[in-house]
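Asks: Please work out how this folds:
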Amino acid sequence: MESETRSAAARLKSILAETFGEELAALVREKEKRTFCVCMLSFIHADCELGTMFLREGLRFVRMAEDLLGTLQRSVPSQPSSPPIKENALLRLVNMPVVGGISIPSIPTYKNIGQLVSCTGTVIRAGIPKIVTLWQDYVCLVCKNKKRVHSNDGRYGTIEPPMFCGAKVGSATCSSLRLDLVTAPGSLQNCCDYQETKIQEQAGHFATGKIPLSIVSVLKGDFVDRCAPGNTVNVVGIVTPRWRQDWKTKTTQVELVLVAYDLIVTSEALDGVEKDECAHFFKRFHEKHRKAPYKGRDLLVSSFCPDICGLHFVKLAVLLTLIGGVGTRDPQDGTVTRGEGHILLAGDPGTAKSRILSFAARLSSRSVLTTGYGSTTAGLTAAAVKDGGEWHLEAGALVLADLGVCCIDEFMSIRESDRTSIHEAMEQQTLSISKAGIVAKLRTRCSIVAACNLKSSGGESGENISVSGQLASPLLSRFDLVLFIEDRRDEDSDFRLAEFVLGKAMRREMKTIGVGRLRSYISYVKNTLAPVMDEDASEVLKRFYQRQREGGKVTVRLFEGVIRLAEAHARLMFRARVTVDDAVQAIVLVEFSMVARKVSAAVLSVHDEPSSSADAFASDIRKDVLTALGLPALHEELLLKEEALETEEALSVSSDFDFLESEEF
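Replies: Got it, this is the predicted structure:
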């Protein structure tokens, strides 16, 4: 076994010196460089057998490579201006292979102890950065032999002094117990930055009723302060058991930690779907509906929560909120205008508000679904938690939903003092924390989809929620849309609802797009398209805002919300520019809201359904809105352009659903 270890160490030293010679030279010559990066794909290509052993026996080979770093640096020819040998250099393992068994679907467990694993999770807690000692040298007072002892991550980074020397002197072994610590005054060669974070399974990646797993990740060197609570990270590291003695209870406490050797802060992706394949599918979809774009749009809308009857405009509003507008940043003063919108669904009980929230959470790759009952400021924002004698910052629902969506049911059940704590998170998309000596600012770049029950059906009569004392005006103005869903009692609505419910009971087939494809579509248009406002659409939105200001007290937040909705509708329609039609659809949705005044003559409600001809219905709405805004000539001009376009292009007519396959990406 000992000869096998020496052979593996010799092969490892040869590969690191030959294959990664340039990286080793950079480590020696660059003064600020403190890491030695090993590309595992290149390592496996150089020696497949040893690379496979490295992946299989991660702990053994990582320690072997760390012990060789000092020897490898001394083997590089140095220059007079070269800095001294960096004894605190850290090993980094990058470009891990997809195959090989290191990628695990969830948080590591005891079965992965000692293995090199790669896992993805959400940072829910971040500790205070500090400095730790990596190793200490001891000298034997008898044989003068130096012995280096490394810190033990399994004992909270402690360094246990050696009991005896154990060095070979000739044919004998020194058994002296007299060893002194070698200290270099003012030297930090054996120290590095240190931080602990807690990683939890991603929301939506674990079964309902299951408590999400979590693990402490140990970060050293340049990894410190790279991630914050709410970030999604991919960590490659060694699973190590860590224990300590509790002298009060006389028990041993054991936990698993992941010592990181690679850390990547990931952004929102397309849920594993190839981007080119998504683009090809979506372009074909919109090319097919080029003559009837609103028919294709309504197919997407009807695929949102298809088990709910009607509520077409409510579904459209939530869909646009999930897509969001285009965020901007002023290059001069750094002012950020958020692109994420917020929506509040208010109304009578039993109107499917909770079902809509649940489905909206499924359409986002990062989502948090919570309820107002029992939610506090700490649960919604962030909390300072004391663990092991140190204070840690633990993320709340809004921070965990960063770059995603936060769905809050029973919004009115949150206490008034707790609701005011999310003002900054909704508008500035940051959270300023000052707790237990920790002063930080966390990001909350998420859309909020909230739902609540109203004590009175004031929405249809135009009564503002804040007048009833149920929601304060400062918080109400931060929602782009506040839609009221009424439990209407009329013969036609009841007949349609009964027929719809019976159709589900009889398992009638519904023509919709699957949840996976709809999620991919939202993610694709949100991360790919950045539509630009054209002049006609800008004029329409400007006229609408002027009419709103004339009719009452309206803030600029309403105008920004309309712009976000118009940009989101352009993304939904797969357009590179925000057109008049996008502006009109945004205005129609805002007129449904309780925060705006109705200016058009069209008599519509959130319960109305588009006619059989969706494009003709949209054209009629555009005519009514533009006429009410004093722009009837613009509608006639757009009609002439559409007629000219129809004469130039001839598209083949085929079935609406021939293009849709049953399987998902």
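
Asks: CA atoms for contacts and neighbours, from now on please.
Replies: Noted.

Asks: In contact with the closest residue to residue 408 other than its chain neighbours, which residues?
Replies: Leaving aside its chain neighbours, residue 408 sits nearest to residue 450 (4.6 Å; criterion: CA to CA, 6 or more residues apart in numbering). Applying CA atoms under 8 Å, 6 or more residues apart in numbering to residue 450 gives the contacts 343-345, 357, 407-411.

Asks: To check against the first, give me the structure of this:
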Amino acid sequence: MDSFENWRIFETYLCEKHSTDLDLIKSSESLTSRHTLEIDISELLNYSILFIPMIYNNPYDLMVKFSLRIKQILQYSDNENLKVDVRMTNVPSNFIRNSLGSIGVADSGKLLSITGTVILCGTIKSLAIRKKFKCCLCGTEFELEASISLFNSFEMPNQCPGPKCRNYNFEEVPGSEEWIDYREVKIYDAFTSAYRGRLPQSLWVILTSEQVGQCTAGDDISITGIIIKRWFPLIKQQFCELQLVLLATSLQVCNSKIQRPSLEIVEKGQYSDFELRKAMLTSFAPLIYGYGSIKLGILLCIIGGIREEVGTLHLRGHSHCLLLGEPGTGKSDILREACKLISRGIYTNAIGASKAGLTLSAIKEGNDWMLEAGALVLADSGLCALDDLSFLNKEDLTEIYECMENQTISVAKAGMVCTVNTRTTIIAACRPKKSRFDFGLDLAENANMPAPLLSRFDLIFLLVDMPDSDADYHKSRFILKRNTDKKHIFTIGQVQYLLWKATIYKPVFSQVASEILNRYFDLLRKDHRADVTMRQLESLLRLAQAHARLCQKSEVDSFDAISTILLYESTYRGIGLCDNISFTSLTEFQIAYNQIITRLGCDGFFIDDSIFK
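Replies: Reported below is the predicted structural model:
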């Protein structure tokens, strides 16, 4: 690699591919600051295969030599204040690891790429990476570089490097330090790659310079870096301890609520809006009988509405759903099925949980305090399923108020004051206070939760296990047949693709849809329900937008508005505008559809009936 021919090829590559970046560094007013230059490794290897041995065997030395060579190309070799950090990006596929558990001691010193979720963030500090020392006896000066393998300490020589001097006492040269921004974060296996049923593996990552402010707790990040071994101080009569860390050379935040599946693409094709919705409801949680309204509500919450921002104010696009049901009604199974549809779906049980486990906690690592992300922070841009929510302490329940409405969590712990994003959809489940519904009590007393928390849920479904001979017969037949009859229209991969495609659309409200929702909300207010506020109007708008996105439309029409009203009527907040609501039976849906039109006085509106054909 040190041959003249190899460096000549590298200079030619820089002049052809990075001439603009080099000109920007040259034209920079501050030649004393640190500059960054990204090197595309795949592009470099395609340009010349002579770099392959060095990238495989000793990428750290190659990165240092790249920096020195770039400095010489810029003709500032005599200016020691010019610093250029080389960032290696876009590594070939054989450098990519699928999980942190596949990284071992054999990977020490190698370049690799990994995706993980930031679980712990350290404070941003200044680190001296180089420093000059001088001999106390002869005055000989020498420069040392901080050793990452020794926790960034300087390894002093056994004796003075000067001629004929064996002194071993040295002192620092004031003002000779070279400083960089430094931060350590801890990542877990990303939820898209972690194996279910196993504990996630963790890895410390070292961030430097411009990287220190690019991520926070709860972010999904894709990192390319070099595995470094760090040795803990030796302690008598104890095992020598070794830690593997990743020195990041490039970092990219890749948060996404619904990632595009690589396979199982399905198009809407000849499906009508009703048929497409019915197919998705049939394919979602196919082993759970019925619950068409609940399944539709959860799908709409996963898709969500459109987040709107006006100045510093914003209207959240995420919807929240609560399943309040008696034991044995399948609440937990529905929550687990919902998590399978989302790349960042987290299921947790509130029994024994605390506000630190749900939000943020401050822990001490060495002499520093760090913020550790909880379930709601880790589910940012995703879904958090909270089972048995009523078992959470009342003081801890208040901590998620801000998360549900403002989509943030503000913390002031251990001298750290910050705000962390929690743009997540919450689907919660709980049982009544007495395990069975007492219809003589209001919702807050039955759920054993405060009314301000319940008002933040867009949909509240009641799951009551009432004896019904016909319904019990169909349920038992379904349970007996479901092990042999597994026919459903879409696979889970196809449902994931349709949910991802739904998020592409940004529907706007038609005049008819706006008037229909306005009339329905007016009826809700006239019902004199104390829990009906402007939040419920915002919920209707979000759900109508989500329904239009589910049907892959750019406009919220009358079908979306009336379907949203029928869904709302099937929840606790319904006011009884129609008798029987079904989203899978065309005949029953048409009857309920026409009842809503009549009750709202919309007979004179133009209502498109082509959706049923």
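
Asks: and the contacts of residue 450 of the first structure as CSV, adding distance to residue 503 of the first structure, secondary structure and neighbour count?
Replies: Shown next, in CSV, are the contacts of residue 450 of the first structure (distance: CA to CA, whole Å; DSSP: H, G, I helix; E, B strand; the rest coil; neighbours: other CA atoms under 10 Å):
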residue, distance to residue 503 of the first structure, secondary structure, neighbour count
343, 30, strand, 24
344, 30, strand, 25
345, 26, strand, 26
357, 23, helix, 22
407, 29, strand, 29
408, 30, strand, 27
409, 28, strand, 25
410, 30, coil, 17
411, 32, helix, 23
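
Asks: Out of these, which two are the most distant from each other?
Replies: Spanning the widest gap among the contacts of residue 450 of the first structure are 343 and 410, at 13.6 Å by CA to CA.

Asks: on that earlier part again, secondary structure of the residue nearest to residue 408 of the first structure: a helix, I assume?
Replies: No. Counting by DSSP: H, G, I helix; E, B strand; the rest coil, residue 450 of the first structure is located in no helix; its state is strand.

Asks: what do we get in the second structure for residue 383 of the first structure?
Replies: Matched by TM-score structural alignment, residue 383 of the first structure corresponds to residue 361 in the second structure.

Asks: which element is its match on?
Replies: Using DSSP states H and E, residue 361 of the second structure maps to strand 360-365.

Asks: After that strand, which helix or strand is next?
Replies: Using DSSP H and E, the next helix or strand after strand 360-365 of the second structure towards the C-terminus is strand 368-373.

Asks: Just want the angle from that next one to strand 360-365.
Replies: 140 degrees (axes from the mean of the first three to the mean of the last three CA atoms, to 10 degrees).

Asks: any idea how far strand 368-373 of the second structure is from the chain center?
Replies: Averaging C-alpha positions (CA atoms, centre = their mean, to the nearest Å) puts strand 368-373 of the second structure 18 Å from its chain's average.

Asks: Over to stretch 323-333 of the second structure?
Replies: 27 Å.

Asks: For it, grab the matching residue range in the first structure.
Replies: With TM-score structural alignment as the criterion, stretch 323-333 of the second structure aligns to 345-355.

Asks: Quick one: end-to-end length of the matching stretch, please.
Replies: 11 Å (CA to CA, to the nearest Å).

Asks: Which residue comes closest to the match of residue 383 of the first structure once chain neighbours are left out?
Replies: Counting by CA to CA, 6+ apart, the residue nearest residue 361 of the second structure is residue 372, at 5.2 Å.

Asks: Tell me how far the counterpart of residue 478 of the first structure in the second structure lies from residue 526 of the second structure.
Replies: Residue 478 of the first structure maps onto residue 456 in the second structure, with residues paired by TM-score structural alignment. Using CA to CA, residue 456 of the second structure is found at 21 Å from residue 526 of the second structure.

Asks: So for these two, which residue has more residues nearby?
Replies: residue 456 (20 against 10; other CA atoms under 10 Å).

Asks: That one and residue 406 touch, don't they?
Replies: No. In this structure, residue 456 of the second structure is not within contact of residue 406 by CA atoms under 8 Å, at 10.6 Å.

Asks: list the buried ones in stretch 179-188 of the second structure?
Replies: 180-188 (16 or more other CA atoms under 10 Å).

Asks: Now do the same for the counterpart of residue 444 of the second structure in the first structure: helix, strand or coil?
Replies: Under the alignment (TM-score structural alignment), residue 444 of the second structure pairs with residue 466 of the first structure. Under three-state DSSP, the three-state class of residue 466 of the first structure is helix.
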